[in-house]
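Asker: Got a predicted structure here, sequence first:
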Amino acid sequence: MCRWLAYSGTPILLEELLYKPEHSLIDQSMHARLGVGTTNGDGFGVGWYTPNGAAEPTLFRGTGPAWGDENLRELAHSVRSGLFLAHIRASTGTPVQQTNCHPFRHGRWLWLHNGRIREYSKLKRTLAMSVDPELYPDIRGSTDSELMFYLALTYGLETDPVSAVEHMVGLIEEAGRRHGIENPVQMTVAMTDGERLWAFRYSTEHNSRSLYCSTAVDTLRTMYPDNPVLQQVSDETRIVVSEPLGGLVGAWQPVAESSYELVKPGVGVVGPFQPAPC
């Protein structure tokens, strides 16, 4: 399975999370601790928003291991953003190619996923036929993750994000039942429109992959008054990760099973996630 992170808050250099922490995302590409496997070397990607009002986020994706990509290191050393997603991939069966690397982009939206649709090859045609015909030509790769994104777009992601993801998962579970596939959905997902960030943790068997959200910055400042990094970021800064980036006690809180979290300026929302019938 894959590892990922999502950041929202005070603009920082990408390297502050990709490379500098003791258990950074690049370290996790070689030494993941909470994933199914320890190595995530089947490509990588970063998507970020710039403060200049660009119509779309920028993507940088590669098919090699993240730990050996010098272009990624150079980019992370020079790009600063207040909202970005990053992903390191361990393929669950689809080819290692750039169009299969996360994040995926549609307009202002970015999407990434860890997990799988069980027996995807048996469900792929059924699910693909449910994608809005006007959206279908925009699918560029062959992963279950990208198809999940376009199904959510079909169900109204841009107007009601949580409902759209619930209907997307409901469709997959119903298709799985029709094909005799048990526990078809395993997912942690991050998505953003450039202003708000959503994170989802769900699996049909209710035994989902790990997901954590950083503790409120003001709480951490009280716990660690001498930590310089905590003095530099705003109270609204949050990081969502597949696994913690370091061992700072109390810095990471597990995201509850079958739930979602919404991060946006001035407010944070936690709610239950329940697949909806289609």
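Answerer: Arrived safely. Residues are numbered from 1 along each chain as shown.
Asker: From now on I want contacts and neighbour counts done on CA atoms only, so please keep to that.
Answerer: Will do.
Asker: Tell me the buried residues in the helix or strand where R221 lies?
Answerer: Per DSSP states H and E, R221 falls inside helix 217-223. For helix 217-223, burial by neighbour count (16 or more other C-alpha atoms under 10 Å) applies to 217-218, 220-221.
Asker: this is the comparison structure:
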Amino acid sequence: MDGLGNGQGNTPADGITRVGVVGCGQMGAGIAEVCARAGLDVRVAETTGEALELGRTRLVNSLGRAVERGKATAAQRDAALERLSFTTDLGEFADRDLVVEAVVENEQVKTEIFHVLDQVVTRPDAILASNTSAIPLVNLAVATSRPAQVLGVHFFNPAQVQRLVELVPALTTSEETVERAERLVTEVLGKHAIRAQDRSGFVVNGLLVPYLLSAVRMFEAGAASRDDIDRGMELGCAHPQGPLKLADLIGLDTVASIAESMYQEHKEPLYAPPPLLLRMVAAGHLGRKSGAGFYAYP
């Protein structure tokens, strides 16, 4: 099965049929789409009506592109849309079996959301998950009264296509919670799950981000041009995208945030975000999502 799910209404894992997604940006919309395509009832929350409409449009357009590319039928698209609902009130997540938080990489913001979810989600066995790339899961878990049911469920961008999901238990997370999440990810969503320790960067970003930062430093130092750095890794190492193109796709603010989190935890100089990266973020040059990064996106 591809990363879009099979759209046939797979058998629910451990009674997880109702999913909530907090945030409908690029990642939140992708996670919501994957879950809806897999036959789950999905409710998406955003902070404002305007943000919610942008997220709804993002989902509709993505499902439309899946039909255009032959990855889904029109019937599957329509069925997925029927399974999606939208709200600006987290109180409407009371009946959710699983809630995935997918907002900005800011620990304070995420902690506040988990505190609210703990109060409003009434199902005693509900799982509260975060799609964080680097923030310690234990810090989110202890903001709730159910730390055994909190873990990281880290999808990769674009979630509709990328097959990997990192499962990141905190020190407080029960094995039952991890196993339930793993069955959902693999048996219902059709993804491949790996387990990672609750350390900044987890597995993939722990390896990937230092590589991206090295490419930024090489460009910043004038050791090679932007195009030659990317072309070198694409043609010399068979990477599908060069590191600067990939950083633009991920979002330069996200790369900087992960790097800062890793540096704060490990104090390894190679993890510190380079000055050029920080200045690009300050200028609002965030990559594809802002229209400008190391490359221009009209």
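Answerer: Now that the structure is in, tell me what you want to look at. Nothing here was measured: the structure is a model prediction, and the numbers come from that model.
Asker: Post the TM-score for the overlay when you can.
Answerer: These two chains, once laid on top of each other, score a TM-score of 0.30 by TM-score structural alignment, normalised by the length of the first structure; 155 aligned residues with a C-alpha RMSD of 6.8 Å.
Asker: Make CSV out of the buried residues of helix 217-223 of the first structure and add distance to M30 of the first structure.
Answerer: Listed next are the buried residues of helix 217-223 of the first structure as CSV, based on distance: C-alpha to C-alpha, whole Å:
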residue, distance to M30 of the first structure
V217, 29
D218, 32
L220, 28
R221, 31
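Asker: and which of those residues is nearest to Y150 of the first structure?
Answerer: Proximity to Y150 of the first structure was ranked across the buried residues of helix 217-223 of the first structure by C-alpha to C-alpha; first place goes to V217, at 34.2 Å.
Asker: Give me the distance between that closest one and V229 of the first structure.
Answerer: Computed as C-alpha to C-alpha, to the nearest Å, the V217 of the first structure to V229 of the first structure distance reads 10 Å.
Asker: Show me whatever sits in contact with both of those two.
Answerer: Shared contacts of V217 of the first structure and V229 (C-alpha atoms under 8 Å, 6 or more residues apart in numbering): none.
Asker: Pull the contacting residues for V189 of the first structure.
Answerer: Contacts of V189 of the first structure (C-alpha under 8 Å, 6+ apart): 111-114, 198-201.
Asker: Show the buried residues in the residues you listed.
Answerer: Using 16+ other C-alpha under 10 Å, the buried ones in the contacts of V189 of the first structure are 111-114, 198-201.
Asker: Please enumerate the strands of the stretch 151-278 of the first structure.
Answerer: Using DSSP state E, counting those that start in this stretch, the strands of the stretch 151-278 of the first structure run over 185-192, 197-203, 212-214, 238-241, 252-254, 259-264, 267-272.
Asker: So which of the ones you listed is nearest A6 of the first structure?
Answerer: strand 238-241 (5.1 Å).
Asker: buried set for that closest one?
Answerer: 238-241.
Asker: Looking at those, spot the one nearest I88 of the first structure.
Answerer: Closest to I88 of the first structure, out of all of these and judged by C-alpha to C-alpha, is V241, at 11.8 Å.
Asker: Would you mind listing the residues in contact with that closest one?
Answerer: Counting by C-alpha under 8 Å, 6+ apart, V241 of the first structure touches 3-6, 211-213.
Asker: Include distance to L262 of the first structure when you put the residues you listed into a markdown table, please.
Answerer: Listed next are the contacts of V241 of the first structure as a markdown table, based on distance: C-alpha to C-alpha, whole Å:
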| residue | distance to L262 of the first structure |
| --- | --- |
| R3 | 20 |
| W4 | 17 |
| L5 | 14 |
| A6 | 12 |
| L211 | 14 |
| Y212 | 13 |
| C213 | 11 |
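Asker: all strands in the stretch 151-298 of the second structure, in order from the N-terminus.
Answerer: Under DSSP E, counting those that start in this stretch, the stretch 151-298 of the second structure gives strands at 164-169, 192-195.
Asker: Kindly present these as JSON lines, with separate columns for mean neighbour count and distance to E68 of the second structure.
Answerer: Listed next are the strands of the stretch 151-298 of the second structure as JSON lines, based on neighbours: other C-alpha atoms under 10 Å; distance: least, C-alpha to C-alpha, whole Å:
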{"stretch": "strand 164-169", "mean neighbour count": "24", "distance to E68 of the second structure": "24"}
{"stretch": "strand 192-195", "mean neighbour count": "16", "distance to E68 of the second structure": "26"}
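Asker: Distance to N139 of the second structure for those - can I get that in JSON lines?
Answerer: Formatted as JSON lines, the entries for the strands of the stretch 151-298 of the second structure read as follows, by distance: least, C-alpha to C-alpha, whole Å:
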{"stretch": "strand 164-169", "distance to N139 of the second structure": "12"}
{"stretch": "strand 192-195", "distance to N139 of the second structure": "18"}
